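>>> dropping the sequence and predicted coords here.
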Amino acid sequence: MIKQVILWMLFLVSGSTLSVSESQSASLLPHAAESFNVSYIQMKNAGSCSYSVAISTSCSSPRYTRDHVSIAFGDAYGNQIYAPRLDDPASGTFESCSSDTFQISGPCAYQICYVYLYRSGSDGWKPESVKINSYNGRPVTFYYNTYVPRDTWYGFDLCNSASSTSSQVSMQKWLIFMVLGFVLSFWL
């Protein structure tokens, strides 16, 4: 009887662990930003900070692009950094199998949790990843490995997923303790 209860408990715990893992990986895919507004830049921090942004272009991207590429990124508190033009076809920016690093200044932000790229033009472009280093947070890398659609802000918003993931883990721990309590009540 006790063995059956323990096996049932392990099955329940492993099933809830799998559901948390699946929800995390699904939220890590780039998507079009339906309601993203680049004009909303919160200027509550008086200072200006510098960010190092390294963008790697996929080897399956066109050899070069003449498309205009912009970036916007920020934190969960509304601090947004925006660079309207990163591209420079004359210098070979965004060639396939290459990496380009940009120094971008903007409002001081906390941990960067979202990034969107915007592409206009007809050449096409496939970024591999975007890595952002800031003074006030740990470096963060967003993995695209897909073409950026034309005339659309496209990327990641993980600002809310961090809190929802922690609440899912808390719920999972609560469930484990409930099951353990149930098992121990029969044992004692």
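Nice, I can see it.
>>> drop to CA atoms for contacts and neighbour counts, all remaining ones
Fine.
>>> what sits against the nearest residue to Lys126 once chain neighbours are set aside?
Computed as Cα to Cα, 6 or more residues apart in numbering, the closest residue to Lys126 that is not its neighbour in sequence is Tyr147, at 4.2 Å. If you count contacts by Cα atoms under 8 Å, 6 or more residues apart in numbering, Tyr147 has them with Ser61, Gly124, Trp125, Lys126, Pro127.
>>> name the element Leu86 belongs to?
Assessed by DSSP states H and E, Leu86 sits outside every helix and strand.
>>> gap between it and Thr17?
Distance, Leu86 to Thr17, by Cα to Cα, to the nearest Å: 41 Å.
>>> am I right that Gly15 sits in a helix?
Yes. Under DSSP: H, G, I helix; E, B strand; the rest coil, Gly15 sits within a helix.
>>> what's the neighbour count on it?
11 (other Cα atoms under 10 Å).
>>> list the contacts for the nearest residue to Cys108 once chain neighbours are set aside?
Nearest non-adjacent residue to Cys108, counting by Cα to Cα, 6+ apart: Cys49, 5.0 Å away. By Cα under 8 Å, 6+ apart, the residues touching Cys49 are Ser105, Gly106, Pro107, Cys108, Tyr135.
>>> among the residues you listed, which ones are buried?
Gly106, Pro107, Cys108 (16 or more other Cα atoms under 10 Å).
>>> make CSV from those and add secondary structure and distance to Gln172 to it.
As requested, the buried ones among the contacts of Cys49 are arranged in CSV below (DSSP: H, G, I helix; E, B strand; the rest coil; distance: Cα to Cα, whole Å):
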residue, secondary structure, distance to Gln172
Gly106, strand, 39
Pro107, strand, 37
Cys108, coil, 35
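>>> excluding sequence neighbours, find me the nearest residue to Gln24.
Using Cα to Cα, 6+ apart and skipping the chain neighbours, the partner closest in space to Gln24 is Thr165 (7.3 Å).
>>> got another, please set it beside the one above:
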Amino acid sequence: MKILFFLLISSLIIFSTQARSIIPRPQPLSSLKQDEGNCNYVVIITTSTSSSSAPDDVSLRFGDAYGNDILVPHIDTASLHPGMEHTFVVNGTCVNATVCYLFIYVSGNEGWMPQDVSIVELGGVQLDFPFNAHIPNNTWFGHNNCFPPPPPSPPPPAPAPAPANAASLAVE
């Protein structure tokens, strides 16, 4: 009887260790891949319906508390119209932890107001950064939910010079 009980318990242990979960695990988005130390992130910018026209230049900076920083210079502002959502993929350094800060740099037409900016990480985690405020001109503005704070912001790359013509030359 003891042998039969031992065999029954042993077989239950063996079969239970080989059982697989039937609950599917979350999978990364197919558009988000990781290769050679870089990762893709989906960035979603929703412009407020109260916003004026898009600024001349918009740059983003986001990252984690470990100094992994992704700079997105000169976003195509053509689709940053009031009430519209602009989605694009960014390739940058892989973060070691969840993205915890996001800053926006704006230059040009004042009055542009993003409603929120979302970052979707490799694992499909979406992080939302609400704004609903006018972004000050020529300064990094945003959210820092990290501890410790990230390193200081670098200035955005200089915009490409416009072609010179007689009408655009000014004398000071």
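Okay, I see it. Computed from a predicted structure; not experimentally measured.
>>> related to what we said a few turns ago, host element of the alignment partner in the second structure of the residue nearest to Cys108 of the first structure?
Mapped onto the second structure by TM-score structural alignment, Cys49 of the first structure lines up with Cys39. Taking DSSP H and E as the definition, Cys39 of the second structure sits inside strand 38-47.
>>> ok now the lengthiest helix in the first structure, how far from the chain's centre?
Longest helix of the first structure, by residue count under DSSP state H: helix 161-187. Centre-to-centre, helix 161-187 of the first structure and its host chain are 27 Å apart (Cα atoms, centre = their mean, to the nearest Å).
>>> so what does it touch, helix or strand wise?
helix 2-26 (3 or more Cα pairs under 8 Å, 6 or more residues apart in numbering; DSSP states H and E).
>>> and the angle from the helix it packs on to helix 161-187?
With axes from the mean of the first three to the mean of the last three Cα atoms, to 10 degrees applied, the angle from helix 2-26 of the first structure to helix 161-187 works out at 180 degrees.
>>> got the contact list for helix 2-26 of the first structure?
By Cα under 8 Å, 6+ apart, helix 2-26 of the first structure touches Ser161, Thr165, Gln168, Val169, Gln172, Ile176, Val179, Leu180, Val183, Trp187.
>>> farthest pair within the residues you listed?
Spatial extent of these (Cα to Cα) is set by the pair Ser161 and Trp187 at 38.7 Å.
>>> those two: which is more packed in?
Between Ser161 of the first structure and Trp187, counted using other Cα under 10 Å, the more crowded position is Ser161 (15 against 8).
>>> from Phe73 of the first structure, how far off is the more buried one?
Remark: distance between Ser161 of the first structure and Phe73 of the first structure (Cα to Cα) = 16 Å.
>>> next one: Phe102 of the first structure
For Phe102 of the first structure, the distance to Phe73 of the first structure - Cα to Cα - is 13 Å.
>>> who has more neighbours, those two?
A count of neighbours by other Cα under 10 Å puts Phe73 above the other of Phe102 of the first structure and Phe73, at 22 against 13.
>>> number of nearby residues for the closest residue to Asp57 of the second structure other than its chain neighbours?
Spatial nearest neighbour of Asp57 of the second structure, excluding adjacent residues (Cα to Cα, 6+ apart): Ser107 at 5.2 Å. Using other Cα under 10 Å, the number of residues around Ser107 of the second structure comes to 16.
>>> contacts only, for the equivalent of Ser107 of the second structure over in the first structure.
Under the alignment defined by TM-score structural alignment, Ser107 of the second structure corresponds to Ser120 in the first structure. Shown in contact with Ser120 of the first structure (Cα under 8 Å, 6+ apart): Asp67, His68, Val69, Arg150, Asp151.
>>> list buried residues within the contacts of helix 2-26 of the first structure.
Gln168, Gln172, Ile176, Val179.
>>> map the first one across to the second structure for me.
In this case it means Gln168 of the first structure. In the second structure, no residue is equivalent to Gln168 of the first structure according to TM-score structural alignment.
>>> gap between the nearest residue to Gln168 of the first structure once chain neighbours are set aside and Phe177 of the first structure?
Leaving out its chain neighbours, the residue that sits closest to Gln168 of the first structure by Cα to Cα, 6+ apart is Val20, at 6.8 Å. To Phe177 of the first structure, Val20 of the first structure is 17 Å away according to Cα to Cα.
>>> repeat that for Ser96 of the first structure.
On the measure of Cα to Cα, Ser96 of the first structure and Phe177 of the first structure end up 51 Å apart.
>>> Pro84 of the first structure maps to what in the second structure?
Counting by TM-score structural alignment, the partner of Pro84 of the first structure is Pro73.
>>> center of the second structure, which residue is that?
Ile119 (3.0 Å; Cα atoms, centre = their mean).
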